[in-house]
Each structure stands twice: as C-alpha cells, then as structure tokens.
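# Just the structure for this:
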Amino acid sequence: MKHRSKIALALSGVAACTALSAAPASAHASAVNCQHSSGNGTVISAAYIERFPGDKSTGAIQLCKDSSSRYWGFTILYNALPAGQQGWSIIASYFDGDTFTGIWNCESPGGNGDIQPGQTRCWTQKIGSTSGRVTFQAEGYFWRDGETQVVAHGATAQTR
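This next block holds a predicted model:
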C-alpha cells in the first residue's frame, strides 16, 4: 500500500512529480490523469512504466474509473516517443480474481490508437462493470522494431 500511495502522490501534482522523477516539471504539468474522449475519470491504481527497475522518468500506466463504473487503461509518457517506437495501454478483466475474461488495448474500438512517434498518451475503450466480483488490471508498454523488443513496461495492481 505504501508503494501505491507514493505513485498516486507522484502522479497527483507537479511538485511531487518533480521530486520523484528525473522528467522535467513541464512534462508533468501538462499531464492530466485518466483522460478519455468520452470523459475523464479517477485513478484507481497506478504504476510507473520503467525502462529498468526503479526508473521513474519514462511514464505511468493508470487504471481509471468514471462515475458510470466504466474502467479503462491510460498510458502517459513524460516525453514524446522517438522515431521507431510505439506504445499502448491494455486493460484486462478477471472474474473472482483469477479467471481471465477479456483484454482490450488502445486500438480496440473506443480507444484512441497506439502511441506513435511524437505522441505521449493513449487510452483503451471503457469496460463497464458494476459487479464486485470483476477486477481489472492495466498495463502500459512501449517497444521498437514492430513489437519485437519491449523498451519499457508497467502494470497496475489488479483491483476495482
């Protein structure tokens, strides 16, 4: 819980972001949590997207929820992707904590497409669920060489 609290604090404001990462404050100042074209939401869980263990300068993956109990994954990179790299978010759903029931990414209908060179964010479609037995996990990746070499990865806790 302490680790997740530190991440939420880091994602909540420019001052915290500047203190906890090597990314410039301007990159964090323009970052809005849990964006989506059909309305923003609240961060339920978050994790850094790391190039190496302990890296806090690359970006973050957020598991988001709106007021209609719809969940989605949101990836925010602190700097635009360079040429030759792509990124995305995924959201996976589980029943009773361990039975995998589905996966969606930024290219799924309702998402805004992969993160392309020069871009910094993407979101998945929103997945509705009011059942307390359904949990979600979001993951963020970026890679080079056409999805063959993962450059950085992060995953939220599985929760609701």
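# drop to CA atoms for contacts and neighbour counts, all remaining ones
OK.
# right, and residue 92 touches residue 98 too?
No. In terms of CA atoms under 8 Å, residue 92 does not count as a neighbour of residue 98; the distance is 11.2 Å.
# here's the other one to compare against:
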Amino acid sequence: MIKKAMAVLAAASAGLLGLALPASADVSSSQDCQNGAGYQTVVKRAAVIATNNVVVGEVQLCRQGSLYFGFVLFDQAMTASQYAQARLDRYDQGQRVGTVSCDSSGGNGRVLPGQRRCWTPNLNGDAVRYTFVASASKFSSHTGDLLASGDTGLPGR
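Next comes the predicted model:
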C-alpha cells in the first residue's frame, strides 16, 4: 500500500514538473493473462487446488483477439523438488481437437524451481464452434506425484 502511494505521489510530482517517467516493469499490479506480448484478457479463471484442498494458485483461460492461451500463476515459487505445467485444450463441438502446453513451441516452458508462472502458445479461436479449457498441474519432480491441479472447465460444467 505504501509502495503504491509513493508511486502515485511520484507520478503526480513528475506531472506537475513536466517530467516523463520511465515505463515500469513491476508486474505486481497486473498478473492476469501474461504472455510474451504483455497482459491479455481473462476469459475464465479457476483455482489450482493442492491435494490437501488448499488453493495454491490460479489457472486462466486468456484471449488476445481471436487467439486463446492458457496461463498459470502460483502463489509461491516452485521448490527444488517441484515443477508445474499449464495446458490449453481446444474443442470442436465437444471433441478435443488440439492441445498445447507451456512446453510447446511458442510457450515459455514449464514452471521450474524458483518460478511461479507459465503460458501456453496461442490457438486460433476464429471458428465460433470452438471452445477452450485451460488447466494446470503441479508435480513432485522426485516421485512424479500430482501435488495440485485445476481447470477452467467446459461450458456448462
């Protein structure tokens, strides 16, 4: 809160003095639907829930024009023994016809130790018959056990 107040005061002072402020790289104010092109529109969101029923992050179905992608943001960085993945499934009249993950070409790679987020590449959603589901899973890198998961669900679910 204090950090935001200081930023507002600095911006107001700079405006009064006619100074230009540099663009900020601070992403704390807008962490939704990030990809290589910036921040996009959230279509749907869902909690990523650990096996002990604690919410550990959020998975988002995102849109950039007619393109859709999946995005996951965890509350805490992965530990040395964890990794996570987001996936985007495209459905055509209820049948899955395409799947990409953060590891697919155009994504930024799975969530590795010390990291909190990843995004999938874009899939075209021009055809109105397409629907999309974004999902996320967190795993133990030692055992392969599923530690947490969540998905945005099909329409009507």
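# the more surrounded of residue 92 and residue 98 of structure 1?
Taking other CA atoms under 10 Å, residue 92 of structure 1 and residue 98 do not tie; residue 92 has more neighbours (20 against 11).
# which residue packs closest to that one, ignoring adjacent ones?
Closest residue to residue 92 of structure 1 apart from its sequence neighbours, by CA to CA, 6 or more residues apart in numbering: residue 103 at 4.3 Å.
# Report the separation between the one you found and residue 45 of structure 1.
Distance, residue 103 of structure 1 to residue 45 of structure 1, by CA to CA, to the nearest Å: 17 Å.
# Just want to know which of those two has more residues nearby.
residue 45 (24 against 16).
# Quick check: which element contains that one?
Element membership of residue 45 of structure 1 [criterion: DSSP states H and E] is strand 42-49.
# Residues in contact with that strand: which ones?
4, 7-8, 33-34, 55-56, 58-66, 140-141, 152-157, 159-160 (CA atoms under 8 Å, 6 or more residues apart in numbering).
# Taking the chain centroid, which residue in structure 2 is the extreme one?
In terms of distance from the mean C-alpha position of structure 2, residue 17 ranks first, at 38.1 Å (CA atoms, centre = their mean).
# so stretch 122-131 of structure 2 matches what in structure 1?
Per TM-score structural alignment, the counterpart of stretch 122-131 of structure 2 in structure 1 is residues 126-135.
# Just the endpoints, please. Distance across that stretch?
The straight-line separation of the ends of stretch 126-135 of structure 1 (CA to CA) is 14 Å.
# What are the neighbouring residues in contact with residue 110 of structure 1?
Listed by CA under 8 Å, 6+ apart, the contact set of residue 110 of structure 1 reads 124, 125, 126.
# So which of those residues wins on neighbours?
With neighbours taken as other CA under 10 Å, the top of the contacts of residue 110 of structure 1 is residue 124, carrying 28 neighbours.
# Verify the stated contact: it with residue 90.
Yes. Between residue 124 of structure 1 and residue 90 there is a contact under CA under 8 Å: 6.4 Å.
# excluding its backbone neighbours, what's nearest the equivalent of residue 90 of structure 2 over in structure 1?
Matched by TM-score structural alignment, residue 90 of structure 2 corresponds to residue 93 in structure 1. Once flanking residues are discounted, residue 93 of structure 1 sits nearest to residue 136: 4.6 Å by CA to CA, 6+ apart.
# Neighbours of that neighbour, how many?
With other CA under 10 Å as criterion, residue 136 of structure 1 counts 28.
# sec struct for the match of residue 90 of structure 2, please.
State at residue 93 of structure 1, reduced to three classes by DSSP: H, G, I helix; E, B strand; the rest coil: strand.
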